[in-house]
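Engineer: Just to be clear, the model below is a prediction. Sequence and coordinates:
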Amino acid sequence: MELDDMPKQHRSTARVLDVLEYLATEGQKGCTLSELSAALNAPKSSLFPILHTLADRKYVYLDKGTGRYSIGIGTYALGRAFTAGRDALELILKAMEAIVRSCEETCQLAVLDKEKVLYIGKVDSPQAIRLVSSVGARLPANCTALGKALLSGLKDEEILLLFKDRLCRMTDRSITDIQHLLAQIRAIRKGGIAWEHEESTDHVCCYAVPLRKGGKVFAAVSVSFLTFRSTPEKERLVRESLVKAQAEIEQIAEERGFVLKY
């Protein structure tokens, strides 16, 4: 089935998911109905019954003192149900912890969600000055090393159809030329390491590798660090740590037959 032939999203269901995904990125601080309305470009009259129902079912928490909504305990229960009996994420996180011990920089795990990267795991750097990021956040795939690594699992024709020649720009260094992006992705398919220097965030650079099972990319892992700590030695250490973790994770994936279902 071609991407253009996929059925359209159910509007009401999509609105509920938009609310949950946005609140997930806001963390414990949450947001008010007005702030959520502005962020989602949706009328408060349509968001209020959704929030009321989600709060009643414990998927959203309403602080009556501040009027701010945040993610509720119900979502935690769903997350636990997803991970119950599954060791894939736990094993990958252990490999990510080893990367952080080696290079002392933030390590992130992501999957591809259409033309965006969905962050599903993170191990923070012990450095006092470090990258701030959130599990559950989404960024344009063309602007991130993780995105390029994930896109390497698609054919050129699929990538062209995904972006329709419209690439997002997050900084002045973001790749907005589709042929430039494809050239980098072709190198990754041949065993190269994905990279970006200040393409998604100023003063931050990143390297990433795809994770494959049966020849298919199911996730990607990256290391991000601030440019003032970028030296030839640091970059070499980061690349070596990623390649080592890639081999370990892919071997476990083949032996145990796991993939990250999302």
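Structural biologist: Everything's here; your move. Numbers count the residues shown, from 1 in each chain.

Engineer: Going by C-alpha atoms from here, please, whenever you check contacts or count neighbours.
Structural biologist: OK.

Engineer: how about the helices in this protein?
Structural biologist: 11-26, 33-40, 44-56, 73-83, 88-103, 145-151, 156-163, 178-189, 232-256 (DSSP state H).

Engineer: which helices and strands does the second one pack with?
Structural biologist: Spelled out, it's helix 33-40. When contacts are defined as 3 or more Cα pairs under 8 Å, 6 or more residues apart in numbering; DSSP states H and E, helix 33-40 packs onto helix 11-26, helix 44-56.

Engineer: Switch the ones you listed over to CSV; also include mean neighbour count.
Structural biologist: As requested, these are exported to CSV (neighbours: other Cα atoms under 10 Å):
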stretch, mean neighbour count
helix 11-26, 16
helix 44-56, 15
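
Engineer: out of the helices of the chain, nearest to residue 208?
Structural biologist: helix 145-151 (5.4 Å; Cα to Cα).

Engineer: I'd like to check what contacts that closest one. Which residues are they?
Structural biologist: Contacts of helix 145-151 with the rest of the structure, by Cα atoms under 8 Å, 6 or more residues apart in numbering, involve 109-112, 116-117, 140-142, 159, 181, 184-185, 188, 193-196, 206-210, 217-222.

Engineer: Take this one as well and set it beside the first:
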Amino acid sequence: MDRIKLHNPTLRVLDIFEAVYNSIDGLTLAEISRRTGIAKGTLYPIVMTLLHEGFLQNLGSRIAIGKNCFKLGYAYVHSLNYLDILKPHMREIVAACDEICQLGILDGGDVLYVEKTEPNQAIRIESSAGKTIAAYATALGKCLLSGLSNDETAKLYPGEFIKYTARTIPDLKTLLQQLETVRDNGYAHEIGETNIDIECLAVPIKISDKVLASISVSLPIFRSTPEKTEKILDVLKFHAELIEKEFALLPMEVKLFSD
């Protein structure tokens, strides 16, 4: 939108906030005037009002951002759906790999598919947002389970494992061995365990060393090559690191859904 069509008095307030926000130690009234181009006579009553309302604060002779600005920022973060952060990364992963990207979280002993992004050439797979499947049979699920202790994992699977295909792992012992490999390598690789024709690679998303979620790329086995597998892992790890950094900047516990 063209700046000249906007409300000039409001723009002055926003210019003041931007000037003060970008100064760690605060600014004097004269410095704010110079940085914003607002005459002191016009600037003074605006600043006094913002000080009175708690959106600015005095630091001696200098002026800094006030606590009510923090409250506004916190309210924004609290209302944010974290999928809004994740979805752009998933689209970039799809663009780079030209294969399906999925996001999952742990739901008991299952992986709950939260989001799915597809390329134009996608081959249909059964997973979709809201669907669950045994975590032990998927790369997403194995990444999620890698954040649990062996005892915690064992409690999730007291009975026999469902065999989705002939390649589905048979038992808890095999799962625990694979989870050690996932922890060592930083990713999970599953071939034909839930769909005999599909291969999947996944990486965990961690906050403070806790596995929060996992993202994956699924592709038909006939399109898989060692070179493509390496590229997919590089792309997944790159975006997982970016996502973790973005979440780490948020001043609250990370959730995937707004309350």
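Structural biologist: Perfect, thanks for sending it. Values in this document were obtained by computation on a predicted structure and should not be read as measured data.

Engineer: related to what we said a few turns ago, can you tell which of the helices and strands packed on helix 33-40 of the first structure is closest to residue 256 of the first structure?
Structural biologist: Proximity to residue 256 of the first structure (Cα to Cα) singles out helix 11-26 among these, at 30.7 Å.

Engineer: against the second structure, where does the closest one fall?
Structural biologist: Aligned by TM-score structural alignment, helix 11-26 of the first structure falls on no residue of the second structure.

Engineer: Can you name the residues in contact with that helix?
Structural biologist: Taking Cα under 8 Å, 6+ apart as the rule, helix 11-26 of the first structure contacts 30-31, 36, 40, 50, 60, 69-71, 134-137.

Engineer: Now do that helix against helix 44-56, angle only.
Structural biologist: 70 degrees (axes from the mean of the first three to the mean of the last three Cα atoms, to 10 degrees).

Engineer: Show me how far helix 11-26 of the first structure is from its chain's centre.
Structural biologist: 16 Å (Cα atoms, centre = their mean, to the nearest Å).

Engineer: One more: stretch 171-188 of the second structure?
Structural biologist: Using Cα atoms, centre = their mean, the offset of stretch 171-188 of the second structure from its chain centre is 24 Å.

Engineer: just to revisit the earlier point, comparing the helices of the first structure, which comes out most buried?
Structural biologist: helix 145-151 (a mean of 31; mean count of other Cα atoms under 10 Å).

Engineer: how close does that one sit to the second structure?
Structural biologist: Compared with the second structure after fitting, helix 145-151 of the first structure has a mean deviation of 0.4 Å; criterion: mean Cα distance after the TM-score superposition for the first structure.

Engineer: what range in the second structure matches stretch 99-110 of the first structure?
Structural biologist: The aligned range for stretch 99-110 of the first structure in the second structure is 93-104, by TM-score structural alignment.

Engineer: Residues contacting the matching stretch, please?
Structural biologist: Contact with stretch 93-104 of the second structure is made by 90-91, 111-122, 140-141, 213-219, 231-232, 235-236, 239, as judged by Cα under 8 Å, 6+ apart.

Engineer: same question, stretch 121-140 of the first structure
Structural biologist: 21, 24-25, 93, 96-97, 100, 104-110, 115-120, 147, 168, 204, 224-226.

Engineer: Quick check: the gap between the equivalent of residue 203 of the first structure over in the second structure and residue 191 of the second structure.
Structural biologist: The alignment partner of residue 203 of the first structure in the second structure, by TM-score structural alignment, is residue 197. Distance, residue 197 of the second structure to residue 191 of the second structure, using Cα to Cα, to the nearest Å: 8 Å.

Engineer: Name the residues contacting each of these two.
Structural biologist: Common neighbours of residue 197 of the second structure and residue 191 (Cα under 8 Å, 6+ apart) are residue 221.
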